[in-house]
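Student: Pasted the sequence and its predicted model underneath.
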Amino acid sequence: MSRSVLVTGGNRGIGLAVARAFADNGDRVAVTYRSGEPPEGLMGVRCDVTDPAQVDAAFKEIEEAHGDVEVLVANAGVTRDGLLVRMSEEDFDAVLETNLKGAFRVAKRATLKMMRARQGRIILISSAVALAGEVGQSNYAASKAGLVGFGRSLARELGARNITVNIVAPGLTATDMTASLPEERFQHIVNQVPLRRAAEPHEIAHAVQFLASPNASYITGAVLPVDGGVAMGH
């Protein structure tokens, strides 16, 4: 049965792969994006998840077109890397504001309708960095680790309403963001991955689709690493 699906930050990279996977499955898919252009063939809504008013307006637009959101994938995220001694409070706050508080805003808005319907799926896109840490990414790691505690708390709050909340933790993935890394840096990261390669975006999308499917109806509060083994043991 076709569902109303929202993917935040869905006009490129992992978010776009997730959105296309749901669309290919026959779902009614909308994506939010802050910059760039909306993806062809999908409903695109410009929205900055750091602005509560824009989040509410985006949901209203999507609800009018596709109905209440039944599957939410909170994927929107930013990086502002730097060593702690050089990191400004602005850079630390900006990453948490988008990656963690942005997920809070969209999850809260989606949950209002999911609770009334007594069903729903929420998938938060975290990172292997949240589990293993990374030099120069203390703000990013903190924001993505926060999603684990946030998601597991929601899983306990919402489970009685048949709403599952799970977390996917991708590792290094072949996207425009990683393509901008210097070759030496990219290869250094790959060498730490047991499978010795980066993930393809569709591999992350498959994990998200599984957690949103009937096959995962008894899974909630889980952290699913899709990282080639880089964060195993954490």
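Tutor: Cool, got the structure. Numbers count the residues shown, from 1 in each chain.
Student: C-alpha only now, for contacts and for neighbours.
Tutor: Fine.
Student: just the helices in the protein please.
Tutor: Here the chain has its helices, by DSSP state H, at 13-24, 52-66, 89-99, 101-117, 128-132, 138-158, 176-179, 183-190, 201-212.
Student: and the angle for the third one with helix 138-158?
Tutor: Angle between the axes of helix 89-99 and helix 138-158 is 30 degrees (criterion: axes from the mean of the first three to the mean of the last three Cα atoms, to 10 degrees).
Student: contacts for helix 89-99?
Tutor: If you take Cα atoms under 8 Å, 6 or more residues apart in numbering as the criterion, helix 89-99 is touched by 49-50, 76-80, 139-140, 142-144.
Student: could you flag which of those are buried?
Tutor: Among the contacts of helix 89-99, those buried by neighbour count (16 or more other Cα atoms under 10 Å) are 49-50, 76-77, 79-80, 139-140, 142-144.
Student: can you list those in JSON lines and add distance to Arg161?
Tutor: Shown next, in JSON lines, are the buried ones among the contacts of helix 89-99 (distance: Cα to Cα, whole Å):
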{"residue": "Val49", "distance to Arg161": "25"}
{"residue": "Thr50", "distance to Arg161": "27"}
{"residue": "Ala76", "distance to Arg161": "26"}
{"residue": "Gly77", "distance to Arg161": "28"}
{"residue": "Thr79", "distance to Arg161": "34"}
{"residue": "Arg80", "distance to Arg161": "37"}
{"residue": "Asn139", "distance to Arg161": "33"}
{"residue": "Tyr140", "distance to Arg161": "31"}
{"residue": "Ala142", "distance to Arg161": "29"}
{"residue": "Ser143", "distance to Arg161": "27"}
{"residue": "Lys144", "distance to Arg161": "26"}
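Student: Use this one as the comparison:
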Amino acid sequence: MSERPVAVVTGAASGIGAAVVVALQERGFAVAGMDLVDIDTDGVDHAVRADVSDGAAVAAAVDAVRGSLGPVHAAVSVAGHYAMAPVDQIEVTAWRRMLRVHLGGFVNLARACLPDLVAHHGALVAIASELAIGGGEHDAHYAAAKGALLGAVRSLAAEVAPAGVRVNAVAPGPTDTPLLASDSPWRAPDYLDTLPLRRLALPHEVARCVEYLVCDAGFSVGDVVNVNSGAVI
């Protein structure tokens, strides 16, 4: 068992999730990384494979974390995927997958961790998206799933705040991670020139916002921190 507080981070194998692992470790957490693919075990205190859209798998993974490190004090829902398509070309299976992974992944993690979070007055943070707020051309299914996620965050925040659990979200704009293909329109100079900062967000910048909500924002409940290079002001 760890003598440090324990955090669970989904989507921990790369990108924002991997950066969140580093940020929370630097703040003294023992961090368990959960992903659908193998995680570099040198970078986390406990690694577990699970599909976040599978509630039973997430519950079993969190039980394994408890057995290895101890009760969960913080949970961060990062796992997700991104795709663009005109709305009339989005298959029903793609709509459902977006919702299962982004909304379902958050809900499954919350349900698995909430008993511990209540016991320890912990924190739960979800990674949303600026597209949940502003929408985007050819992003209907992704924006809808992230918008649903924000609704769940705010509702759950109101539900569990009296028990001492803080639930918040970070809504990044396009971020320089493997999720964005090299030919993504979000990487195009014409798009970057529309941003006040003229660049993509970086994973460690998003992670620092997560760290703040977990460790320092004791009065934040149901809030959304926008990290988007000024795309949404």
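Tutor: Nice, I can see it. In this text, all values refer to a predicted model and were calculated from it rather than measured experimentally.
Student: ok so, going back, tell me which of the helices of the first structure sits nearest to Leu42 of the first structure.
Tutor: Nearest to Leu42 of the first structure, of all the helices of the first structure, is helix 13-24, at 7.9 Å by Cα to Cα.
Student: Now that closest one on the second structure. Mean distance?
Tutor: On superposition with the second structure, the average gap between helix 13-24 of the first structure and its aligned counterparts reaches 0.7 Å (mean Cα distance after the TM-score superposition for the first structure).
Student: That helix packs against which elements?
Tutor: Helices and strands touching helix 13-24 of the first structure, by 3 or more Cα pairs under 8 Å, 6 or more residues apart in numbering; DSSP states H and E, are strand 4-8, strand 28-33, helix 201-212.
Student: wait, which of these is closest to Thr173 of the first structure?
Tutor: Minimum separation from Thr173 of the first structure across these (Cα to Cα) falls at helix 201-212, 6.4 Å.
Student: what span of the second structure lines up against the closest one?
Tutor: Alignment of helix 201-212 of the first structure against the second structure: residues 203-214, by TM-score structural alignment.
Student: now the matching stretch, how far from the centre of its chain.
Tutor: Distance, stretch centre to chain centre, for stretch 203-214 of the second structure: 10 Å (Cα atoms, centre = their mean, to the nearest Å).
Student: tell me, what residue is most central in the second structure?
Tutor: With distances taken as Cα atoms, centre = their mean, the residue of the second structure nearest its centroid is Val78 (2.3 Å).
Student: Can you find the partner of that residue in the first structure?
Tutor: Under TM-score structural alignment, Val78 of the second structure pairs with Asn75 in the first structure.
Student: from memory its match sits against Ser127, does it?
Tutor: No. With contacts counted by Cα atoms under 8 Å, Asn75 of the first structure stays clear of Ser127, the gap being 10.5 Å.
Student: equivalent range in the second structure for the longest strand along the first structure?
Tutor: Assignment by DSSP state E gives strand 163-170 as the longest strand of the first structure. Aligned by TM-score structural alignment, strand 163-170 of the first structure falls on residues 165-172 of the second structure.
Student: Out of the buried ones among the contacts of helix 89-99 of the first structure, which is nearest to Ala117 of the first structure?
Tutor: Val49 (24.2 Å).
Student: Tell me which residues touch that closest one, please.
Tutor: Listed by Cα under 8 Å, 6+ apart, the contact partners of Val49 of the first structure are 55, 76, 98, 102-103, 105-106.
Student: tally of neighbours for Gln125 of the first structure?
Tutor: If you look again at residue 125 of the first structure, you'll see it is Ile, not Gln. For Ile125 of the first structure, the neighbour count with other Cα atoms under 10 Å is 26.
Student: That'll do, ta.
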